[in-house]
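Sequence plus the predicted model coming up.
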Amino acid sequence: MCGIAGLVVAPGQAAPSAELGRRMNAVIHHRGPDDEGLHSDDRALLGMRRLSIIDVEGGHQPLYGAERQVCLVFNGEIYNFRELRQGLEKDGHVFATHSDTEVILQAYLRDGVEAFAKLDGMFGIAIWDRRTQELILARDRFGEKPLYYAVDAQRLLFGSELKSLLQSADCPRAVDSDALRAYLAYGYVPAPGSIFQGVRKLPPAHYLRYRDGQVSLHRYWRPSLAHKTALSEAEAGERLEELLDRAVASRLVSDVPFGAFLSGGLDSSTVVALMARHLAQPVKTFTIGFKEAAYSELDDARRVASHLGTEHHELVVEPDAVSLLEKLVWHFDEPFADSSAVPTFLVSELAGKHVKMVLTGDGGDELFGGYDRYLRLMKLERLGSLRKPVAGLLTAAGAMLPNPYGERLARVGERLRLPFQERYLSGVAVMRADIAQRLRAQAGGSAHFDLPALHEAGSDLGAGDSALDRAVAIDLQSYLPDDILVKLDRMAMAASLEGRSPFLQPDLAEFALSLPESYRVRGGRGKHLLREVAAKWLPPRAISKPKQGFAIPLAQWLRGPLRDLAADTFASRPFRERGLIDAQAATTLLDEHVSGRVDRSEALWQTLCLELWAQRFLNATAPRER
């Protein structure tokens, strides 16, 4: 687990400055405090920071091959590197280290870009091939590891985090209005765009070629929802158990201490149970909770930890919300408003005091139909031709009922009138369209969430007519890589901790997507088959526990410790003059929320995160950690 950064200049341009490479490395020190490296020649800089997990002594990067004509830096882990190495050694390749990095290099020397499809892992890879004078960038299948790039006629900049690119004066810094609109709707900026015009994210399961100043993108893998297994439910359960066990075992490869996040919910508990089957010593598990009981899962986590005999670590936190928010803004690089990042960061800090790597349950909801919004969507879709009449009734009822009930009914009525993709995306959105319009209209922007980047998401995954599959396809292409996995990567890396997601092992993921709808959702609950299998290992409460999510007492914070910060921010001259958000509208929302008449916490949190991001990343020529 590391961070990478660098640039390659077009033919005829001045050689890149090694000093720039050192600055790009330094600003992501948190991603790799154990080691660093830098390659510099007349056209290329390739830098890396390393968090040593595999081959601690011998895994230094950059790594060279083909008589130093090929240079590679890599962020991530390759779980099948030992199997790949055996095949390469049979073909005559000689290894100087025991690292997974060298396996990638040797596989590239043998197979070229075809090597990426053979990797089971999470990765951002940069290869400078002097033989062909081209730069290759590659990203893992689901987007577990990030990779930004910016290209113009003179150069291509790249990095694991946007702040590395911003060390160059040539990195674009104009805010992208479409990205801002997307952020207000969803709380994150969807790939392949970024908050800045001219800066892009390499999409998951893609590689990029940069040669003679020209860029081309290529997809090397695509998940599919088209094929459904013909296995009986009992046979599918046996196959799922086998794949789950294999996926967790493969993610246990490590030369340093490791553990697991444990919430007491189904996904994380299943991962911990399977870890316990493979380890001679107790699994180290980590949980945090808040003093507000509604936002704490400590009891559920304790129950599972006791059942599985783990070495359990927990902490009830009363965080300094102001300083914590500033830390989050720095580590996300872009505006990011998923408030569950707060507990993710806090549990990462706790785990980082004991281990260097953890396993998580991320991906389970998307693969097995676990989100409540999937269930709500399926109910709406069953209305069929009755949708429009029902929409009219709900809108009329909403106008007569007091808030918040009236608002809620009116929103459901609005959703029923929309085409399918907008109908689903409106349920994903964290800010209502009318609230976004209030915040943006007077600032000269539009907040309509008709976003082509998300409308195209999942359209090529063969979802067919199934509402569940169509929603899952969208989430696999956007919500999972751009929210869930961004949150895990940035918050774990902020604590110099590696997070691994066994549910995203390719064979397991492809099998889960092949399960018929009835194997995933049954009796008004998601994850049916996963629950049946996990019941062999877990206490009944972990199987039946309603989904809680990693939430924080956001509404209380914005009426308490964050209230003054929000008020001062919205009243400030820079906020007004920046013009990203209408200052009066933001102040009015805060007044409404503080009065207790209505909950505006999500919109206020998004607005606050946006302005604090702007202060750090728009006001500074080259952002630095405070």
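Cool, got the structure.

Every contact and neighbour count from this point should use C-alpha atoms.
Fine.

which SS state does Met122 fall under?
At Met122 the chain is in strand, as set by DSSP: H, G, I helix; E, B strand; the rest coil.

okay but it is in contact with Glu144, surely?
Yes. Counting by CA atoms under 8 Å, Met122 touches Glu144, with 5.6 Å between them.

ok, these two, which is more surrounded?
Using other CA atoms under 10 Å, the more surrounded residue of Met122 and Glu144 is Glu144, with 27 against 24.

any idea how far that one is from Arg525?
According to CA to CA, to the nearest Å, Glu144 and Arg525 sit 27 Å apart.

repeat for Gly264
From Gly264 across to Arg525, the span is 17 Å (CA to CA).

Which one's more surrounded, these two?
Gly264 (26 against 17).

overlap in contacts of Met122 and Glu144?
Counting by CA atoms under 8 Å, 6 or more residues apart in numbering, Met122 and Glu144 have no shared contacts at all.

structure B:
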Amino acid sequence: MCGIAGFCDFKEDFRLAQHKNKALAEKMGATLRYRGPDASGEYIAEHAVFAHRRLIVIDPVGGLQPMIRMQDGCEYALIYNGELYNTDEIRNGLKKLGHVFDTTSDTEVLLRAYMQYGEQCVDYLNGIFAFAVWDSLKQQCFMARDRFGVKPLFYAVRGSTLVFGSELKALFEHPSVKPVIDRYGLCEIFGLGPARTPGCGVYKDIYELMPGYSAQFNAEGLKIAPYWQLTAREHTDSYAQTVETTRSLLFDAIKRQLVSDVPICTLLSGGLDSSVVSAVAAKALGENGKTLDTYSFDFVDNERYFRASSFQPSEDRPFVDIMTKAIGSNHRYLECDNDDLISGLYGAVLAKDLPGMADVDSSLLYFCRRIKENHTVCLSGECADEVFGGYPWFRDQEVYDTPAFPWSKKLDLRKEVLSCELLRKLPLEDYVHEQYQKSIARTPKLDCEDALHSRQREISYLNITWFMTTLLDRKDRMTMANGLEVRVPFADHRLVDYLYNVPWEFKYHEQEVKALLKDAARDILPEEVLGRKKSPYPKTYHPEYEQGLKYELRLILSDRYAPIHRLINADALKALMNSESDYGRPWFGQLMAVPQMYAYLIEINFWLEHYGVDIVL
């Protein structure tokens, strides 16, 4: 994995001021050094300037970027962040067409695929990616992002200039891009956050290339279009056939994603999803005489303070022990304490350039730092719940009846802490409802479906295009901030496309949650793990953690220059902090309750202050 950045302008000849433009590219690239700590490079063409930071995973010598190749007197330059899982198939096809390869890297495969197939190269790719190609023949910059947005790519157009980068911070190094937020950006933060509307960069006039989209920038301007979308089709397979196809697609995705020239591991919580990934990976590595390394996460003293709930019914440790014994992995148990959890809130904002999932982010940031001490690549069980219907809200009648995002049905807690003046200025409820309705309108459906199956499609689509994207964004930013590459086999587009059309009756076969996945993996997992009730990413229940958050927040409130004062109702927030601890009112997902609201507000204040965000209402 890597970091990319650049700018293009067809009214400029960047070669005339090479030193100046190279220095600017270096500054943009330097902001992404944690994504790519191993190497850096720049490229300057007449109308394009590229910067690249490299994390070495495949072909250490041959994969240097920007990668440049010539064909028929024309120059092609690529900067790429990602990993292709069908490199060999694409390479073999290109060889048959006469291409000669100088390296074993997937970077060269991607570049030559563009040289051969042009903009349609994306149709051939199975992987996670965000890339930009300068094409001197067509005089254009071509950009694309993977089908589910595992890899990020932000952009802004200022006058005749296109500025882009893997992260927002890279854009801010360009003199034409400033961190400004208007009332719609505040609606994103307070109404939808830590999720974001697809394609929205939160900051004013900054956008993110949507998953499954590509873009062409030339003298005529910027043209953006989807190259892939989920498609509704009638599912005709029997349940037995569906189990077998699911197993084949999933196991193939896991095995493909084990390719690496550097140490690889998996994240193992003892839950169904991570256990499937780890079991398949352990077997595949074992066939080559290797032992899988695995990691699990928890918090100091969590066995003492853990509170079982419908969202989080059990601790991970007993099930991790069962799995590590079953697959014979080399396992490391990692723990995070309260100080690291709270201090990590600030690092998480710096990694994301926005407030995020509070301690869900900061803990992952800490754990990834520990993993990076020994590994560079890991596989995760992320995304299974979105595509197999694992979350409780898939079975919540209120969700079916309520026209709202399932993970954030009400804005009450969010609005409690906002100032009356801000609430008058922000169209909060209307904005959130509008984004919801737009997504519902885009949901791929079949004309013949009844109301129930149509609603199930909507809920599935919302989870894939919103909640899954939020978790993938979190995963990329917290891992890459430590130079750690994460891979997500459950987000393989072939698997997701197939499962989108599998009826709920199969996913919930015989009233069993995620029965389809369990039956697909039944012969590789212990019964105890197969029968475990879903338990999400762990959270701390330590009372000192909440007290630490309140201490930090009170310090902020005591500073009359703190930027968050413009936005919140300090009296209401103080009253909330003086009330009884409340973990039972999630305002986002399953894990973000009142303590996470405190952490989110701490992040917002730090974000406004550190980035010097200009609020324009």
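Received, thanks. Everything quoted here is computed from the prediction, not taken from an experiment.

Mind checking the TM-score on these two?
After superposition, the two chains reach a TM-score of 0.88 (TM-score structural alignment, normalised by the length of the second structure), with 577 aligned residues with a CA RMSD of 2.4 Å.

Now for Asp614 of the second structure, how many residues are close by?
Asp614 of the second structure, neighbours per other CA under 10 Å, totals 15.

Show the contacting residues for it.
Asp614 of the second structure is in contact with Pro179, Val180, Ile181, counting by CA under 8 Å, 6+ apart.

next one: Glu77 of the first structure
Glu77 of the first structure makes contact with Met1, Asp100, Gly121, Met122, Phe123, according to CA under 8 Å, 6+ apart.

For the residue minimising distance to the centre of the first structure, what is the enclosing helix or strand?
By CA atoms, centre = their mean, the first structure has its centre lying nearest to Leu485, at 1.9 Å. Applying DSSP states H and E as the criterion places Leu485 of the first structure in helix 485-494.

Mean deviation, that helix versus the second structure?
Here the mean offset of helix 485-494 of the first structure against the second structure after fitting is 0.8 Å, by mean CA distance after the TM-score superposition for the first structure.

equivalent range in the second structure for that helix?
Mapping helix 485-494 of the first structure onto the second structure (TM-score structural alignment) gives residues 472-481.

Centre of the chain to the matching stretch, how far?
6 Å (CA atoms, centre = their mean, to the nearest Å).

same deal with stretch 480-497 of the second structure?
8 Å.

Next: stretch 16-32 of the first structure.
Worked out by CA atoms, centre = their mean, stretch 16-32 of the first structure lies 23 Å from the chain centre.

how about the aligned partner of Lys533 of the second structure in the first structure, what does it touch?
In the first structure, the residue matched to Lys533 of the second structure (TM-score structural alignment) is Pro546. If you count contacts by CA under 8 Å, 6+ apart, Pro546 of the first structure has none.

cool, and His93 of the first structure?
With CA under 8 Å, 6+ apart, His93 of the first structure has these contacts: Gln106.

Look at the aligned partner of it in the second structure and give its secondary structure.
Aligning on TM-score structural alignment places His93 of the first structure opposite His99 in the second structure. His99 of the second structure carries the three-state label coil when classified by three-state DSSP.

contacting residues around the helix holding Leu485 of the first structure?
With contacts defined as CA under 8 Å, 6+ apart, helix 485-494 of the first structure is touched by 30-31, 143-146, 328, 331-332, 338, 341, 344-345, 348-349, 362, 498-499.

Surely the match of Lys533 of the second structure is in a helix?
No. Assigned with three-state DSSP, Pro546 of the first structure falls outside any helix and is coil.

quick one, strands of the stretch 501-617 of the second structure?
Taking DSSP state E, counting those that start in this stretch to define them, one finds strands in the stretch 501-617 of the second structure at 614-616.

just the helices in it please.
Assigned by DSSP state H, counting those that start in this stretch, the helices in the stretch 501-617 of the second structure fall at 504-507, 515-520, 527-530, 543-558, 570-578, 594-610.

separation between the match of His93 of the first structure and Tyr124 of the second structure?
16 Å.

same question, Ala51 of the second structure
According to CA to CA, Ala51 of the second structure stands 25 Å off from Tyr124 of the second structure.

Those two: which is more packed in?
Ala51 (28 against 14).

In a helix, the more buried one, correct?
No. Using three-state DSSP, the assignment for Ala51 of the second structure is strand, not a helix.

Tell me the residue in the first structure aligned with it.
Counting by TM-score structural alignment, the partner of Ala51 of the second structure is Gly47.

How many residues are close by the closest residue to its match other than its chain neighbours?
Here the nearest residue to Gly47 of the first structure in space, its sequence neighbours aside, is Leu38; by CA to CA, 6 or more residues apart in numbering that works out to 4.3 Å. Counted with other CA under 10 Å, the neighbours of Leu38 of the first structure add up to 19.

For Leu38 of the first structure, what is the corresponding residue in the second structure?
Checking TM-score structural alignment: Leu38 of the first structure goes with Glu42.

isn't its match right up against Ile68?
No. Applying CA under 8 Å as the test, Glu42 of the second structure and Ile68 come out as separate, 11.1 Å apart.

Quick one: the helices in the stretch 301-450 of the second structure, in order.
Using DSSP H, counting those that start in this stretch, helices in the stretch 301-450 of the second structure cover 302-305, 317-327, 338-352, 359-371, 384-388, 397-401, 412-416, 420-425, 428-442.

So for Gly6 of the second structure, which of those helices sits nearest?
helix 338-352 (18.8 Å; CA to CA).
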